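In: Give me a model of this one.
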Amino acid sequence: MSIVMAIHIAAGLLALPSGTVAVGARKGGRLHARAGTVFFGSMVVLGVTAAMLEPFRDPPGSPIAGLFVLYFIATSWVAARRRDGTTGKFEIIACAAALGLAALIAWDAFTGTSDTPAGRGPLFAAAGLCLLAGLLDLNAILRRRLTPAQRIARHLWRMCFAFFIATGSFFLGQQDVLPAAVRGSPVLFVLAFAPFAVMAFWLVRLRFAKAIARLKLRVPVPEQA
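Out: Predicted coordinates:
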């Protein structure tokens, strides 16, 4: 598993800067697209290698965490690629996968098969998130075609959540590899949860885009002397 671990670490080191560039670059631009592609590929590798490594941890973990990553990154990527907003077989498969993951995670939490240092609470939260994602998949399937705003929102929140998995795993879960002076620092928590702040900003901006545009039209432009 040492080779798999090396690949996992390399993918994580690639995911963090590429995700940061994708978030900071102009949306829809070439840099955003290229950085997003690199981020997608590195997160796929992270998900696959995490699923392979978890059973060999001490104590053993569940490969469900890796599948969790793959689900969110894949559905976000497809939402970005389908510019016409159509939904189809992929969303049906994704919906079944999300609802299945929710059931598995909830079962592990109820039966005590899996646990976390913080108890079973995070497992129930993950199960609830999967259930919500699956229901949103079902909503997209029933709509058959998403509006541009719905498609972007679907891409945005899923990609940001996948990015949080990367930042949280590194800045909070791997503090032992960081300098001793920054371990436990609030800065690490800010960096870990930064994707949620970015997600909130863009979702609010997307939600009120028309209102912002109308406001700009009403602002008088000063006449040139």
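
In: C-alpha only now, for contacts and for neighbours.
Out: Will do.

In: Which helix or which strand is home to the one residue sitting closest to the centre of the chain?
Out: Nearest residue to the geometric centre of the chain (Cα atoms, centre = their mean): Ala162, 1.9 Å. Using DSSP states H and E, Ala162 maps to helix 148-171.

In: One more, so I can put them side by side:
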Amino acid sequence: MIDIPGLPEPDAGPVFDLALLVHVAAGLTGVLAGLVAMLARKGGRWHITAGRVFLGGVVALFGSMVVMVVIRWPATVHLAVLGGIALAAVLLGWHNRRRGESDGVHIAWMGLAYVAMLTAFYVDNGPHLPVWERLPGWSFWILPAAIGAPITVWAIRRHRPPPSTGAGL
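Out: As a prediction, the model looks like this:
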């Protein structure tokens, strides 16, 4: 069994333990890479590289989540839903950039992926974390979006193209 201080983990066998190890590594990678991508100059080398690592982290997170959800079904079906949302959002955000479409749509999808990833973490682990343990259960579902949504909206507004001057009409 993997022992993560402060977080109870079920003794579900070596397959679960291996999936959990991959899951923790992928989660940390995704959170850090997502943060670097958010803070780096858009379109620059750091942003692109961190974005690719974020994509890989979310894909690995989803794969390891599937293994753990199957082992602990049906108690963890809500985590499967959040993982599906994170995976779909990161793939849609990546697809949007690959097609050269709107920065705002790309930012919205990637923001949703990040928020869904953090929501799953807090829903599953929040009741066992210092300070978070004092919060009501509903807050683990709401707080990541309540914090992430305004930041995402701000980022979309900040990176929106300048209005056209109307020349050529």
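
In: what TM-score do we get after superposing?
Out: After superposition, the two chains reach a TM-score of 0.70 (TM-score structural alignment, normalised by the length of structure 2), with 145 aligned residues with a Cα RMSD of 3.0 Å.

In: picking up where we left off before, and the helix holding Ala162 of structure 1, what's buried?
Out: 150-168, 170-171 (16 or more other Cα atoms under 10 Å).

In: Now do it: which elements does it pack against?
Out: helix 2-24, helix 64-81, helix 186-207 (3 or more Cα pairs under 8 Å, 6 or more residues apart in numbering; DSSP states H and E).

In: what angle separates it from helix 64-81?
Out: 150 degrees (axes from the mean of the first three to the mean of the last three Cα atoms, to 10 degrees).

In: Now do helix 148-171 of structure 1 against helix 186-207, angle only.
Out: Using the same axes, to 10 degrees: helix 148-171 of structure 1 against helix 186-207 is 180 degrees.

In: what's next to helix 148-171 of structure 1, contact-wise?
Out: If you take Cα atoms under 8 Å, 6 or more residues apart in numbering as the criterion, helix 148-171 of structure 1 is touched by 12, 15-16, 19, 43, 69, 72-73, 75-80, 83-85, 188-189, 191-196, 198-199, 202-203, 206-207.

In: out of the residues you listed, which are buried?
Out: 12, 15-16, 19, 43, 69, 72-73, 75-80, 85, 188, 192-195, 199, 202-203, 206.

In: show me the contacts for Leu87 of structure 2.
Out: 58-59, 62, 113.

In: CSV please, covering those residues and showing distance to Pro74 of structure 2.
Out: Formatted as CSV, these follow (distance: Cα to Cα, whole Å):
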residue, distance to Pro74 of structure 2
Val58, 22
Val59, 22
Phe62, 17
Ala113, 23
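
In: Mind filtering the residues you listed down to those shared with structure 1?
Out: Retained contacts for those in structure 1, judged by both residues aligned by TM-score structural alignment, their matches' Cα atoms under 8 Å, are 58-59, 62.

In: Keep only those of those that are in helices.
Out: Judged by DSSP state H, the subset of these located in helices is 58-59, 62.
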